[in-house]
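Pasting a predicted model and its sequence here:
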Amino acid sequence: MSVRQWSRDLAMGARFAVTGGREAWVRVLLTAVGVGLGVALLLLTTALPSALASRHERERGRNDMTFSSVIKKKSDRTLLIATSDTTFRDEDVRGRMLEPEGARAPLPPGVSSFPAVGDMVVSPALDRLLKSPDGKLLRERLGYRVRGTIADSGLVGPHELAYYAGADKLSATAETNGRIERIDSFGYSGQSEAMDPILVLLVLIVFVVLLMPVGVFIAAAVRFGGERRDRRLAALRLVGADGRMTRRIAAGEALAGALVGLALGAGFFLIGRQLAGLVMVFRISVFPSDLNPTPGLVVLVALAVPSAAVAVTLLALRGVVIEPLGVVRTARPSRRRLWWRLLLPLGGLAMLYPMIGQGRSNGNFNQYLVIGGVLLLLVGITALLPWVVEAVVARLNSGGVAWQLAIRRLQLSSGTAARMVNGIAVAVAGAIALQMLFAGVDDDYTKVSDQDLARAQMSVQVPAGVPMAEAVRRMSRTRGVTHTTALGRTELGDGRDEPEQQSTVSVGDCAALREAARLPSCKDGDIFAVGDAKWDSSTAKLNKAGKRLYFDPSFGSGSKGKEIPWTVPQGVKRADSRRDPSGEERGGFLFTPGALPPQAASTVRGTVFLRLDESVPDVREFVRNSSARLDPLADPETWTATIQSKKFTSIRTGLFVGATCVLVLIGASLLISQLEQLRERKKLLSALVAFGTRRRTLSMSVLWQTAIPITLGLVLASIVGLTLGTVLLKMTGTSVSVDWASVLSMTGIGAGVVLLVTLLSLPPLIRLMRPDGLRTE
């Protein structure tokens, strides 16, 4: 068969699709909308890598922390910059205080000029928040005048909360390293830390699981209008076309819908691209300009979708006999064969088997085997589900009228019913496998915090130069704070310079010291030595009456060379170690305030542990505001029960973002498919109503026609998902366990989407169930 003949037949089918009147256009539009939604999501997926790369590049471009132990010399090219990050109602606020030291000091990206002392430039999102009633507490905390906004080049996303404030009297020393630094440029040129193999595996599986349902939906969308197309194909045979030609013409009709779908998909993507800057999903937002699909992937989508439309149509008609007097599809079809359908999932398992037990210690997983194996397992669902539906409905007979109508319809067109739920089954299977994988490796990237939330829920670092008593007084008066515990820290050594033996000193009243050690008895003026801390081998050697030790003032004030001498007195009491509220095991010496030499007070840097009344609204915001009055650079720590890897959290967030988009696509595509099915059955429904069938009976039959295949699809999806999840866990070297709550929640979400689509299709169904639907020309 020549290419010319193929082209002519495909073009004829495309002309039939667009010149066949209202019915033809409805069919094309249904196909185009279904394909367009899938194409839009594919384009979005191809644009995500560039969007994330753009966010990362802007983040690297504005990097200002060197953490270098060598302090740069002051010059007209240097800038003092202080980190003043804060949190507002669980949202991070990136803050920097700037003090240029010369005319050629580097400007941060997105900032046109340095703000004056007391002024700040803010991101548009922060500007909106500060101007809103919800931003009252944050306005009180920042206290600067807004004099401008940060351009997009200085922000990672349109919803980022960030500001640069003008400052003076900043000082960069070894003690302020990481909080206040002197820099001469912005940006970071180092290599990013590579992800470990298991995180790479997670990324691969996430992309395959999210994209696979999209492909399934596109394949289903190009087969809309199959029953009405059969009558046109029979007419073509009547006027002289042979069987192969009619199949190519049918493929041309699908090609027309796919091409229109490509155009609609591009339009949907461009609309979604412009709207992307207005929404934030799981705290991730991107600028519209960041969503630039990779040209090569765009070309691949543009070629793959029309090709898939032609291939799927030809494949669907391979077993259909098209004759001049009709299409042999209404007769009972031959039973589907099972053996070749089982080869797909078995082939997928065979591809994944060599990597079982590899874990993170044997290098990266083979990407081609991972992608191929997961694809074959998920594609296996689409091959097995039609056989499962056919085998089950063939054995269902007895029941009420609605049940009989539904079963008979499913027996005649089980393939159509299976196609409708293929996408949701694939999505649920992938989601179950991912949930098992995430739950299995969660412990590797999540550790239990040492912080004791029963003893405190927040902590505040007391800045140098602020007396501990003043910090405690202010924090105690904060609304919602029920109890404060203040523990200071400094150091003792046996020499003025580079001592051989060194130990820590904790300072606090008796109640505070009891939070760090078990004391025999305590009154102000007492000194204790902790002798059983596992890490402490120096205190016993230093705790000798008459021994001369030195407080190190550089620990608190930076005045090296002015060490404060102290002689170990008689009667230092012994104490037993106890973990403080932060989980730290304290050793060394414990001083009550009356025992601390007055000169050493300036060397003490303290921490105030806070117990909160959680019933007070915004209690943490009140604490942060009080802390900011102590020191604008202070960032109170909110305690949590667990600490999770940021990369692991980012991948999980990406999964949630992608799953949200896929769920929207699932719902929209199912609704379009359901409406197309009802439109094709318009005359049948009208005939049944004309013969006296109750509308309630017909509605229930439509519900059963949806419920039976989706139930079978979800059962099959659960089996495949559990199998895939088990294999993935064995690949990562993790013990296999099933989170049944997640499995049930995934299947419940899938069933909920289908139920919602069914409910939305009831109004059109009721309109179609009218006797006048039998009218024809």
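Here it is on my side, so go on. Numbering: from 1, shown residues only.

Please count neighbours and contacts with C-alpha atoms only from this point.
Will do.

tell me the secondary structure for the most centrally placed residue in the chain?
For the chain, the residue nearest the mean C-alpha position is T653 (1.0 Å; C-alpha atoms, centre = their mean). What DSSP: H, G, I helix; E, B strand; the rest coil gives for T653 is helix.

That one: what's it in contact with?
Counting by C-alpha atoms under 8 Å, 6 or more residues apart in numbering, T653 touches F282.

all strands for the stretch 451-600 of the chain, in order.
Taking DSSP state E, counting those that start in this stretch as the test, the strands found in the stretch 451-600 of the chain are 458-461, 481-493, 502-507, 517-518, 527-530, 548-551, 564-567, 573-577, 588-591.

could you pull out the helices for the stretch 51-200 of the chain?
124-131, 136-142, 197-221 (DSSP state H, counting those that start in this stretch).

for the ones you listed, which one ends up most surrounded?
helix 197-221 (a mean of 21; mean count of other C-alpha atoms under 10 Å).

Please compare the first structure with the one that follows:
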Amino acid sequence: MSGSPGPLAGFDAIGPRGPRGHEPEPSASPRTWIRDLALGVRFAAGGGREGWTRTLLTAAGVGLGVSLLLLAAAIPAMMATRDRKEAARDTSSMTYIAKPTDHTLLIADAGTTYHDKDITGVLVHPEGTAPGRPPGVDVLPPAGHMLVSPALKKLLASAPLLRERFPYTVDGTIGKAGLLGPAELYYYAGSDRLTARDADYTTGNAERVSGFGYQRASEPMGPVLDLLLVMVLVVLLLPVAVFVGTAVRFGGERRDRRLAALRLVGADIRMTRRIAAGEALFGAVFGLVLGALVFLLGRQLASKVTIRGISAFPSDMTPSTPLTLVIVLAVPLAAIAVTMLSLRRTVIEPLSVVRQGLGRRRRLWWRLLIPAVGLLLLAPLFGTVRGDASVNQYQVALGTVMLLVGVTAVLPWVVEVTVGRMRGGPVAWQLATRRLQLNSSASARMVSGVTVAVAGAIALQMLFGGVGGDFRSSTGADSTRAQAQVNVPVTSGSQTQAAMRQIAATKGVRQVYGYVESGATQPDASTARTTDFAYLPVKVGDCPTLRQLADITSCRPGSTFVVPPGSDVDDGGAFAKYATPGGRVDLNTPDEKYTGTPELWTIPKDARRAAARVDPTGSTSYGIFATPQAVDVSLLRRPGSEIMVSLDPEQPDAIEYLRNTGATFGPDAYVSMIRNVTEKSGYIQLRRGLFAGATLTMALIGASLLVTMLEQLRDRRKLLAVLVAFGTRRTALAWSVLWQTAIPVVLGLLLAGVGGIGLGAALLAMVGEPFRADWGGVAAMSAIGAGVVFAVTLLSLPPLWRMMRPDGLRTE
């Protein structure tokens, strides 16, 4: 009852001589290697039902890993395709066009949000007979019509509330060339309400363009984001490599017994190892083919899957040729290397198989040397990953891999030392501990991938938590006072007041805080010989609104308040000079030169001073604050509007009703949520990619663990049947299998916690952040890893129950 040791176990054997004192044999020629590998392939392919079962299990484990590796190789091409498509439909930074031509058209952004789903839209209006067309569109939609993505068409059909927001007739769908992915919500709508902006952007609501397609310069990620990207790739892909290395060693015990028979007919030790490598090579190549088929099948289903808002067309997910070649060559070579290394501690004699690991404890020193080397690689980078500094990505990746591999190297030693001291207990516990004492390598190897994944996730979570403040900033807003902001383009104060009344009547709106914003100047501006006119902000709103802008205790219709500027505003003392109770100001604010007739207004003598207050959006303003009864808003020149809305928390679709109302105000109007915190887009995209990749990696971990568990049960089938035949209770055997999994899992997760916190501390030191462990995150990551393992164990119980039948004693 013994299993093959861990992938690095061969280093425990010391001395120049081989096992049992055999002298080292001369290296075999390439021709001999090819012959013996081919013989191993023949044994694997012609080994009957038993051989093909072993080969299929190996292929299944390798295939799952290869499919994910191919997916990782396809991601760069997919992202490049997305960038190319986005550039092909972009018009954002084209030069200003003053006059219309046959090829020009007017466009305006008209994006919106529905239940946290971003919908991107563009309003178009052709100005000539041959306007440019975006990719995926044959004919631009006329006014009142629109073209939508298939996903948006489906959403509109299932969401009547959203359909009210689009007063357009759907004429068709956008082609694949014009969409970033099958789940993208995108549309083009024709509108006759667009007018071209002037060169100063003071009038108009749309851009005049001659076509689509603009390659904007990519924003540099910065050293911290580069570090995060490297860490994400290492944490997601290293567990895959561990599982591939585990899969090529399935069926080790039965293989070794066959190799002993080959020794009986004259094969030497090195020949048997090469034959074993040939068997593993066959399973690995078969796994390559299976993995490619799984990837191709999964790629066809990619259009049905959306992870964190990311989707892709199957044709966009094509792995790059260099990365594909690396995978095709690395997997078979790794299968040969892992097999040769695993047999270094196994003595295969003509009549028996003896594993050196049973009589000699594993050595710890070289296992600790691996993470120590990784730490030495990362130490020179401490405090250097900041500002505009460049990051040596290869050094970071190698150091991180060494630290994580060191965790898996120490795990077999920890399991062996721990289970070696276990004695007594119930029958199930004794069966489990005795099995682990005889062969702890297989169990440690089974959970090594989970250990790596959890350790990497803990380190990555610490790094994200440490640098999150660099990409996350407080807006100063207070979303408890108002939850949304409505921007409505107006040309008069009466329009703002009408918009406020319409918003207040919207379902789910609890309170509207809105004011008309304009300016005043010195009373003698019309006759002054100067171009440096005083500017005095004027804000007109009701009392509840003014209380959001200033600390006001008493307010009634007709009240006026003077709110002086803060120390950060330098107006040359103009506000203190002119904005005084009883003083006169001119509401006809000039630009560079005074035009028109004066609109003199006297500030009421009972106007009181008040201190400015941060409004719900996080802004602080000053000026002359007045209620509508104190000043006629029709006298204000070039008025603007600011409308903040408090929503009813008991109406879950309140924000959607408000967005529908906002859509009626025209293409320039928009509704935005008031958020207390904002995050940079690059950080958000990287975090979304991490969650998407982590989902796939955990799925692979679960599937690979299940295959590994079934392979181990298959190897123990006769033993289980014998125990049942001698009267051992099935429940005791089931519990023993559970304990055999639980003990290495607990030890592996404890080691993952230590290794992950250590790696996280090193990463935080690299970015110059103090050590800060997220114990809640450590517990969560450990719970997820344990949950995956125990779920797989429960799924393996039905086949375990079948293997404990008496007919398992049959043999041929």
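Perfect, thanks for sending it. As the structure is a prediction and not an experimental result, all values here were calculated from the model.

For the strands of the stretch 451-600 of the first structure, please prepare CSV with the additional fields mean neighbour count.
Listed next are the strands of the stretch 451-600 of the first structure as CSV, based on neighbours: other C-alpha atoms under 10 Å:
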stretch, mean neighbour count
strand 458-461, 23
strand 481-493, 22
strand 502-507, 22
strand 517-518, 19
strand 527-530, 24
strand 548-551, 22
strand 564-567, 16
strand 573-577, 19
strand 588-591, 28
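
Turn these into JSON lines, columns for distance to E470 of the first structure.
Below are these laid out as JSON lines (distance: least, C-alpha to C-alpha, whole Å):
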{"stretch": "strand 458-461", "distance to E470 of the first structure": "13"}
{"stretch": "strand 481-493", "distance to E470 of the first structure": "11"}
{"stretch": "strand 502-507", "distance to E470 of the first structure": "15"}
{"stretch": "strand 517-518", "distance to E470 of the first structure": "24"}
{"stretch": "strand 527-530", "distance to E470 of the first structure": "23"}
{"stretch": "strand 548-551", "distance to E470 of the first structure": "22"}
{"stretch": "strand 564-567", "distance to E470 of the first structure": "23"}
{"stretch": "strand 573-577", "distance to E470 of the first structure": "28"}
{"stretch": "strand 588-591", "distance to E470 of the first structure": "18"}
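
and T697 of the first structure, which of the ones you listed is closest to it?
In terms of C-alpha to C-alpha, the element of the strands of the stretch 451-600 of the first structure nearest to T697 of the first structure is strand 458-461, at 61.1 Å.

Output the residue interval of the second structure matched by that closest one.
Strand 458-461 of the first structure corresponds to residues 484-487 of the second structure when matched by TM-score structural alignment.

and the gap between the aligned partner of F207 of the first structure in the second structure and L70 of the second structure?
When the second structure is aligned by TM-score structural alignment, F207 of the first structure is paired with L233. Counting by C-alpha to C-alpha, to the nearest Å, the gap from L233 of the second structure to L70 of the second structure is 13 Å.

P771 of the first structure maps to what in the second structure?
With TM-score structural alignment as the criterion, P771 of the first structure pairs with P806.

Any idea how many residues pack against the closest residue to A189 of the second structure other than its chain neighbours?
Excluding its sequence neighbours, the residue lying closest to A189 of the second structure (C-alpha to C-alpha, 6 or more residues apart in numbering) is M146, at 4.0 Å. Other residues lying near M146 of the second structure total 26 when counted by other C-alpha atoms under 10 Å.
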